[in-house]
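Trainee: Structure for this input, please:
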Amino acid sequence: MPDALESAEDISCYTSADIIVGVKYDSSLPALTKTKLFHVPGAGYDGLDFSLLPNTTIVCNCFGHEQAIIEYVMSALLLRHVPITDADERLRKGDWKYWAGGASGLRTELSSESIGIIGYGHIGKELANRAHAFGMDVSIANRSRVEASSHIKKSYALDDLSSMLKDVDIVVNTLPLSENTEGFIGQKSLKI
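Mentor: Model prediction:
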């Protein structure tokens, strides 16, 4: 289906579907009355207005995309610590500014940082594993208790988030966006 349902044929096909795979359902779309399953092909379902869906419609989402998300997070963290673009451009010109013994190329390393992960589901667990592999101290804030382990330094309850935030250098929120989590962490929490 096209993103914009303009033709009568598209609207009819959409409204008569038993199953819809999509990321958005709100008042801008035709009313659904027969849909049995609305499948969101990602973790977040914040694009759905549940109040508009028929009571008999089952909504499901999925996981399995945590690898791509974690690769993005770790890349972003590395880019914060390693001037990769500049280092690559210089290296191609024979300039070894960032060699291990050069005072002009000093930079920070991820292993000198601590990370606080809010939420310990599929994404949080994979992020904890990768952060630990980079030598980072890992703390978790979660609804249910998470035991400290060889790769988790400390665990906090979500209602004690302020304690974790005081103890970490980097914070990553992996909680799903919902009414309960929207605005859960912000300027006040981070004291920006």
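
Trainee: For the rest of this, base every contact and every neighbour count on C-alpha atoms.
Mentor: Fine.

Trainee: What residues of stretch 3-12 count as buried?
Mentor: Residues of stretch 3-12 classed as buried by neighbour count (16 or more other C-alpha atoms under 10 Å): 5, 11.

Trainee: Also this sequence, please, to line up against the first:
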Amino acid sequence: MHKVVLFGATACANEKRLKRILKTRWQLMTVPDEGAIEQLEQNLSHADAIISLFWNRQMAKATSNLKLIQALGAGVDGYDKTALPPGCSLCNVYEHGVPVAEYVIGAMVALSVGFIFHDHQLREGYWDGTGRRDGQPHQELAGKTVGLIGYGSIGREVSKRARAFGMKVQAI
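Mentor: From the prediction side, this is the model:
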């Protein structure tokens, strides 16, 4: 049976879901408190994998058979790659491209149109700030340029959606 450490509250919150969806047999060992280093080290000494928000040298010293460090998100900046045990892979989550891109475009529309301001105004019984009278008409995304820092899966998905709105895209 494989053993995986769920380290930190975020990882541990997924315990029931993991038990439900795992197709092979895994023993899930939870360490919700990121300050419980002794408990973590004890569990890591027997673990095949860890799911964590970060990785460092102190954690690496406690391993003997670790094969996988699973990040909880797309970014792996908080993982010391020089501290990876031999033969161990660091994997990130790759499913965020579409939902993050949709959120980004939604936020851009909300800000350019002023949804939050107008929602507040309408709930207070005012309709004046909509551009129908003396209010400022809202901005449009069409014709604007969006700058993307990074052009990985998230950046590419934002780019697709921005172009659908008639925006120009600059990415680095």
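
Trainee: Give me the TM-score for these two chains.
Mentor: The TM-score (TM-score structural alignment, normalised by the length of the second structure) is 0.68; 141 aligned residues with a C-alpha RMSD of 2.4 Å.

Trainee: May I ask you to name the longest helix in the first structure?
Mentor: helix 66-81 (DSSP state H).

Trainee: in the superposed pair, what's the mean gap between that one and the second structure?
Mentor: Following the fit onto the second structure, the mean deviation recorded for helix 66-81 of the first structure is 2.5 Å by mean C-alpha distance after the TM-score superposition for the first structure.

Trainee: How far does that helix sit from its chain's centre?
Mentor: 10 Å (C-alpha atoms, centre = their mean, to the nearest Å).

Trainee: Okay, buried residues for stretch 155-166 of the first structure please.
Mentor: Buried, per 16+ other C-alpha under 10 Å, within stretch 155-166 of the first structure: 155-158, 161, 164-165.

Trainee: still on that earlier bit, residues in contact with the longest helix of the first structure?
Mentor: Residues outside helix 66-81 of the first structure that contact it (C-alpha atoms under 8 Å, 6 or more residues apart in numbering): 107-110, 122-123, 126-127, 130-131.

Trainee: ranges for the strands of the first structure?
Mentor: 19-21, 37-39, 58-60, 114-118, 137-142, 154-157, 170-173 (DSSP state E).

Trainee: I'd like the distance from the aligned partner of Gly94 of the first structure in the second structure to Asp119 of the second structure, if you could.
Mentor: Counting by TM-score structural alignment, Gly94 of the first structure lines up with Gly125 in the second structure. In this view, Gly125 of the second structure and Asp119 of the second structure are 10 Å apart by C-alpha to C-alpha, to the nearest Å.

Trainee: which of the two has more neighbours?
Mentor: Asp119 (13 against 9; other C-alpha atoms under 10 Å).

Trainee: Report the contact partners of Ser16 of the first structure.
Mentor: Taking C-alpha under 8 Å, 6+ apart, one finds 32-35 in contact with Ser16 of the first structure.

Trainee: among these, who's most crowded?
Mentor: Thr35 leads the contacts of Ser16 of the first structure on contacts (other C-alpha under 10 Å) with 20 neighbours.

Trainee: Tell me the counterpart of that one in the second structure.
Mentor: In the second structure, Thr35 of the first structure lands on Leu66 (TM-score structural alignment).

Trainee: what sits against its match?
Mentor: 44, 47-50, 85, 88.

Trainee: Once you drop chain neighbours, what's closest to the residue nearest in space to the middle of the second structure?
Mentor: Centroid-nearest residue in the second structure, with C-alpha atoms, centre = their mean: Gly73, separated by 4.1 Å. Spatial nearest neighbour of Gly73 of the second structure, chain neighbours left out: Val93 (5.0 Å); criterion: C-alpha to C-alpha, 6 or more residues apart in numbering.

Trainee: so how far is Ser159 of the second structure from that neighbour?
Mentor: Counting by C-alpha to C-alpha - Val93 of the second structure and Ser159 of the second structure are separated by 20 Å.

Trainee: between the two, who's got more neighbours?
Mentor: Shown here are Val93 of the second structure and Ser159; by other C-alpha under 10 Å, Ser159 has more neighbours (23 against 13).

Trainee: corresponding residue for the more buried one in the first structure?
Mentor: Checking TM-score structural alignment: Ser159 of the second structure goes with Ala128.

Trainee: And the strands of the first structure: which comes nearest Ser189 of the first structure?
Mentor: Proximity to Ser189 of the first structure, assessed across those by C-alpha to C-alpha, is greatest for strand 170-173 (10.9 Å).

Trainee: So for the closest one, what gets flagged as buried?
Mentor: Result for strand 170-173 of the first structure [16+ other C-alpha under 10 Å]: buried residues 171, 173.

Trainee: so it matches what in the second structure?
Mentor: Using TM-score structural alignment, strand 170-173 of the first structure finds no match anywhere in the second structure.

Trainee: Now do the contacts for the equivalent of Arg107 of the first structure over in the second structure.
Mentor: Counting by TM-score structural alignment, Arg107 of the first structure corresponds to His138 in the second structure. Contact analysis of His138 of the second structure by C-alpha under 8 Å, 6+ apart lists 112-114, 130-131.
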